[in-house]
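Peer 1: one predicted model, sequence on top.
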Amino acid sequence: MQTRLADFIRDTPEGREADEILRKCVHCGFCTATCPTYQLLGDELDGPRGRIYLIKQVLEGQPVTEKTRGHLDRCLTCRSCETTCPSGVQYGRLADIGRHVVEQRVPRRGADRAVRWALREFVPRPGLFGAAMKLGQAVRGVLPQALRDKVPEARASGTWPPPRHARRVLALAGCVQPAMAPAINAAAARVLDALGISMTEAAGAGCCGAVRLHLDDPEAARDDARRNIDAWWPEVERGEVEAIVTTASGCGVQVKDYGHLLRHDRAYADKALRVAALARDIGEIVAGEAAALKSRLGAFAGEAIPLAWHAPCSLQHGLRIRGTVEALLEAAGYRLTPVRDAHLCCGSAGTYSLLQPELSARLRENKLEALLEGGAPAIASANIGCIAHLQAGTATPVRHWIEMLDARLSGAA
């Protein structure tokens, strides 16, 4: 694709990156076949190729309208198009650049602006979000259905094994997961403990920065990254931990991108690269101990338990991890049922379900239909956003796969 970027961005780091990405696009259209919003709406401008063209126009200095912003708002940033693209177009990074320029040219007003500000300031603060979640869970029974769907029932996390192994990893607690599903990290700690690895959380670490980045506050997202790096750095620098583990695949994508996010920060660029290199999804860590895991699991007698597996977009398209969790679940005695259109997004996508509720609900309905048509009595996933979003639409239990593996190791079905 030929480009003629406008003066305001041509010689900036963002302009050079965008120009390189745009030039890789060959207009083939393969991406439209795997784009969830294009499948729903059938509008070229609500697919990756059309959005790339809109961003190109914006960066070349063409007029920007609220309609332009609307098409970009409807993008889930699921990155399914990146998996499909034969030319290696990094659509996600281009979308971040384009959205930032559009936000500057067409400022939001009224309720739209207020809601996005509230999400940026509220969701990434674990203390504030956690207090609100506890209150919501206490009065969940009397909440309107729309609010009740956003508040999962409280569940005990169980014990967290104390550090006792020579091998150690650090875990990202995150911002919403400790309040919505504290059992996930606790289960991960128990599984790793059984495999001879101690997992701890570093005081001071919090939100990965993805929420603020995708709500067009890149500097605040960098601050989140710096805070986490500072919290992890003493143990990283001393070589005391072998990995920084994420149990939410959405956070994993963000942490692995810290090197790019802070590439122009002289004080943090090298540290960010080292942290990004240490970042591992919990599935990668457990899969690395497959032999020990199979020994601990033993042989499961009888018929395998059917289970529907939902691979989050952040896992399969962002982290490019496919087949790893599936193999672990099968080793634990689960039979994964076929899932139609497994590459398509469930509609969670961070704050997307709050900002685009109609499209999000349609995507969830389609995903649940595909997940449950195999008759599985439960659904497993790997990202807190997907888990909460899917659970709000079904009575079928939706759990993190590491919780199911933990249950198997403890002898529970």
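Peer 2: Done, it's in. Residues are numbered from 1 along each chain as shown.
Peer 1: please count neighbours and contacts with C-alpha atoms only from this point.
Peer 2: Fine.
Peer 1: residue 83 contacts residue 317, correct?
Peer 2: Yes. Taking C-alpha atoms under 8 Å as the contact criterion, residue 83 and residue 317 are neighbours in contact, 5.9 Å apart.
Peer 1: now do the same end-to-end measure for stretch 310-323.
Peer 2: 12 Å (C-alpha to C-alpha, to the nearest Å).
Peer 1: excluding sequence neighbours, find me the nearest residue to the residue nearest to the spatial centre of the chain.
Peer 2: With distances taken as C-alpha atoms, centre = their mean, the residue of the chain nearest its centroid is residue 250 (1.6 Å). Nearest non-adjacent residue to residue 250, counting by C-alpha to C-alpha, 6 or more residues apart in numbering: residue 314, 5.1 Å away.
Peer 1: wait, is that neighbour part of a helix?
Peer 2: Yes. Secondary structure of residue 314 (DSSP: H, G, I helix; E, B strand; the rest coil): part of a helix.
Peer 1: now stretch 272-291, how far from the centre of its chain.
Peer 2: Centroid displacement of stretch 272-291 relative to its chain, using C-alpha atoms, centre = their mean, to the nearest Å, is 16 Å.
Peer 1: who's in contact with that stretch?
Peer 2: Stretch 272-291 is touched from outside by 188, 192, 195, 229, 236, 242-249, 252, 255-260, 262-263, 293, 324-325, 328, with contacts defined as C-alpha atoms under 8 Å, 6 or more residues apart in numbering.
Peer 1: one more: stretch 162-177?
Peer 2: Outside stretch 162-177, the residues that reach it (C-alpha under 8 Å, 6+ apart) are 123-126, 129-130, 184-185, 193, 196-202, 205-208, 232, 240-247, 251, 384.
Peer 1: just the buried residues from the contacts of stretch 272-291, in PyMOL please.
Peer 2: Of these, the buried ones go into a single PyMOL selection, burial set by 16 or more other C-alpha atoms under 10 Å:
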select buried, resi 188+192+195+229+236+242+243+244+245+246+247+248+249+252+255+256+257+258+259+262+263+293+325+328
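Peer 1: the structure to be compared is supplied as follows:
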Amino acid sequence: MQTELAPEFQGTPEGQEAEAILRKCVHCGFCTATCPTYQLLGDELDGPRGRIYLIKQVLEGKAPTRSTQLHLDRCLTCRNCESTCPSGVQYGHLVDIGRKIVDEKVSRPALEGALRWTLKEALPSPLFGPAMKLGQSVRGLLPKKLKAKVPAPQPAGEWPARSHARKMLMLAGCVQPSMAPNINSATARVLDAAGIEAVVAPAAGCCGAVKFHLNDQKGGKVQMRANIDAWWPQVESGAVEAIVMNASGCGVTVREYGHLLRDEPAYAQKAARISALTRDLSELLPDLVPLLKDRVKAPPGVVAYHPPCTLQHGQKLRGGVEEGLRALGFDIQVAQYESHLCCGSAGTYSVLQPELAFALRDRKLGHLDAMRPKAIISANIGCITHLQSGSALPVRHWVEVLDEALGLSARA
């Protein structure tokens, strides 16, 4: 696609990156076939090709409008279009650039702006945990919509006490310890059973995704640098062999630290090293299966698996969870239709765009329920919480199911 940047973007890092991405797009339209919002709304401007055109117009000097902002807001950033694109267009990076520029030029209504500010400041805050506990204590009294955002309290169980020569850093996350604490401890127990010690750096916090994708990119990068600082002593010394992520939404962000901080002399090399060491938990399954297989007592019945977009499209990791759990004796099934589509969670999207998010959730649950499973599993806290809000079935992280089948949670 031929572009002609406006003077204000010529020679700038964001202008140069955007222009390189735009020039790869041939406007073939393959992306529209797999875009969730285009399928729901049928509007060219609510598909990747239309949004690319809007961003191109802004970069070429056309003043963005509130309508431009809304079309970009309605993008889930699921990156399904990247999996479909034959030209390798990095749409996720482009839409981050476009949103930032548009938000600098277009004011938001006061209530909308306040909600977005509250989300980006509250979710990564240390106060989120106490607030969630308070909400859980009065959960039965909450209105239906708010109750759906407050999961029932969950015991975390015991953290393994053993030490191992093999060690891996693990990011606890910002909301997961409060909303579903068993995911982290189950991860530690499963790794412990395979002779791997999960190490959490206390100073590491939010991966930075919440702020970054709500257009506080400066604030998001502050959190990214803080995590690198927290992990660096153990990385530099060689004490850990990997940084394992059990939330694919965090994983896809940490894997991009090297790209996002590439222009910062003090952090570029460190960020690239952190990204290179980052592994989704499912990537460890080939090593875990032979070590755990004889100990797993997989329960009977179908378990439906929803692959998060941040795993299958963002990190390009497909099939690992299913293959690994099947090798351990589980009857894991993936929906026959639309397994590639987003469930509608998409970080804060389910709060900011509830109608679209719930339509996608119900569509996804329809396909999952068609398999008549006894449970639904996924690999990201956002997907799990969102799907659980509309399902009568238990929705869990796959590592919790494995932890249970190993009999580890019973000791917790």
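Peer 2: Cool, got the structure. This structure is a prediction, so every number in the text was calculated from the model and none was measured.
Peer 1: before we move on, back to that, the more surrounded of residue 83 and residue 317 of the first structure?
Peer 2: More neighbours surround residue 317 than the other of residue 83 of the first structure and residue 317, with 20 against 17 (other C-alpha atoms under 10 Å).
Peer 1: surely the more buried one is in contact with residue 85?
Peer 2: No. With the criterion set as C-alpha under 8 Å, residue 317 of the first structure and residue 85 do not qualify as a contacting pair; they are 11.4 Å apart.
Peer 1: now do the strands in the stretch 201-350 of the first structure.
Peer 2: Residue ranges of the strands in the stretch 201-350 of the first structure, as given by DSSP state E, counting those that start in this stretch, are 244-246, 279-281, 305-309, 334-336.
Peer 1: in the second structure, what residues pair with the last one?
Peer 2: Under TM-score structural alignment, the match for strand 334-336 of the first structure in the second structure covers residues 330-332.
Peer 1: and residue 350 of the second structure, what pairs with it in the first structure?
Peer 2: Per TM-score structural alignment, the equivalent position to residue 350 of the second structure in the first structure is residue 353.
Peer 1: now the helix or strand hosting its match on the second structure. Mean distance?
Peer 2: Secondary structure assignment for residue 353 of the first structure, by DSSP states H and E: helix 352-355. For helix 352-355 of the first structure, the mean deviation from the second structure after alignment is 0.3 Å (mean C-alpha distance after the TM-score superposition for the first structure).
Peer 1: what's the first helix or strand after that helix?
Peer 2: helix 357-372.
Peer 1: buried residues, that next one. List them.
Peer 2: When burial is assessed from 16+ other C-alpha under 10 Å, helix 357-372 of the first structure yields the following buried residues: 359, 360, 361, 363, 364, 365, 366, 367, 368, 370, 371, 372.
Peer 1: what's next to it, contact-wise?
Peer 2: Residues outside helix 357-372 of the first structure that contact it (C-alpha under 8 Å, 6+ apart): 36-37, 308-310, 338-341, 344-348, 352-353, 379, 389-390, 393-394.
Peer 1: quick one: distance of that helix to the chain centre.
Peer 2: Between the mean C-alpha position of helix 357-372 of the first structure and that of its chain there is a distance of 17 Å (C-alpha atoms, centre = their mean).
Peer 1: strand 305-309 and that helix, what's the angle between them?
Peer 2: Direction vectors for helix 357-372 of the first structure and strand 305-309, defined by axes from the mean of the first three to the mean of the last three C-alpha atoms, to 10 degrees, enclose an angle of 150 degrees.
Peer 1: from the chain's centre, how far out does the following helix or strand past helix 357-372 of the first structure sit?
Peer 2: Per DSSP H and E, the first helix or strand lying C-terminal to helix 357-372 of the first structure is strand 379-381. Averaging C-alpha positions (C-alpha atoms, centre = their mean) puts strand 379-381 of the first structure 15 Å from its chain's average.
Peer 1: which residues of the second structure does strand 379-381 of the first structure align to?
Peer 2: Strand 379-381 of the first structure maps onto residues 376-378 of the second structure, going by TM-score structural alignment.
Peer 1: that stretch vs the first structure, average distance?
Peer 2: Taken against the first structure, stretch 376-378 of the second structure registers an average deviation of 0.2 Å after superposition, with mean C-alpha distance after the TM-score superposition for the first structure.
Peer 1: quick one: contacts of that stretch?
Peer 2: Stretch 376-378 of the second structure is touched from outside by 303-308, 368, 384, 393-398, with contacts defined as C-alpha under 8 Å, 6+ apart.
Peer 1: just to be sure, residue 172 of the second structure is in a strand?
Peer 2: No. With three-state DSSP as the criterion, residue 172 of the second structure is located in coil rather than a strand.
Peer 1: that one and residue 382 of the second structure: what is the separation?
Peer 2: The spacing between residue 172 of the second structure and residue 382 of the second structure, counted by C-alpha to C-alpha, is 14 Å.
Peer 1: again, but for residue 309 of the second structure
Peer 2: Residue 309 of the second structure sits 11 Å away from residue 382 of the second structure, going by C-alpha to C-alpha.
Peer 1: what about these two, which has more around it?
Peer 2: residue 309 (30 against 25).
Peer 1: which residue lines up with that one in the first structure?
Peer 2: Alignment note: residue 309 of the second structure maps to residue 313 in the first structure; criterion TM-score structural alignment.
Peer 1: pretty sure that match contacts residue 79?
Peer 2: Yes. With contact defined as C-alpha under 8 Å, residue 313 of the first structure reaches residue 79; the gap is 7.1 Å.
Peer 1: residues contacting residue 182 of the second structure?
Peer 2: Contacts for residue 182 of the second structure were tallied using C-alpha under 8 Å, 6+ apart; they are 154, 155, 156, 157, 400.
Peer 1: residue 146 of the first structure is in what secondary structure piece?
Peer 2: helix 145-148.
Peer 1: so where is that helix in the second structure?
Peer 2: Aligned using TM-score structural alignment, helix 145-148 of the first structure spans residues 144-147 in the second structure.
Peer 1: that stretch against the first structure, how far on average?
Peer 2: Relative to the first structure, stretch 144-147 of the second structure is 0.8 Å off (mean C-alpha distance after the TM-score superposition for the first structure).
Peer 1: who touches that stretch?
Peer 2: Counting by C-alpha under 8 Å, 6+ apart, the neighbours of stretch 144-147 of the second structure from elsewhere in the structure are 139, 140.
Peer 1: next, the buried residues of it.
Peer 2: By neighbour count with 16+ other C-alpha under 10 Å, stretch 144-147 of the second structure contains the buried residues residue 147.
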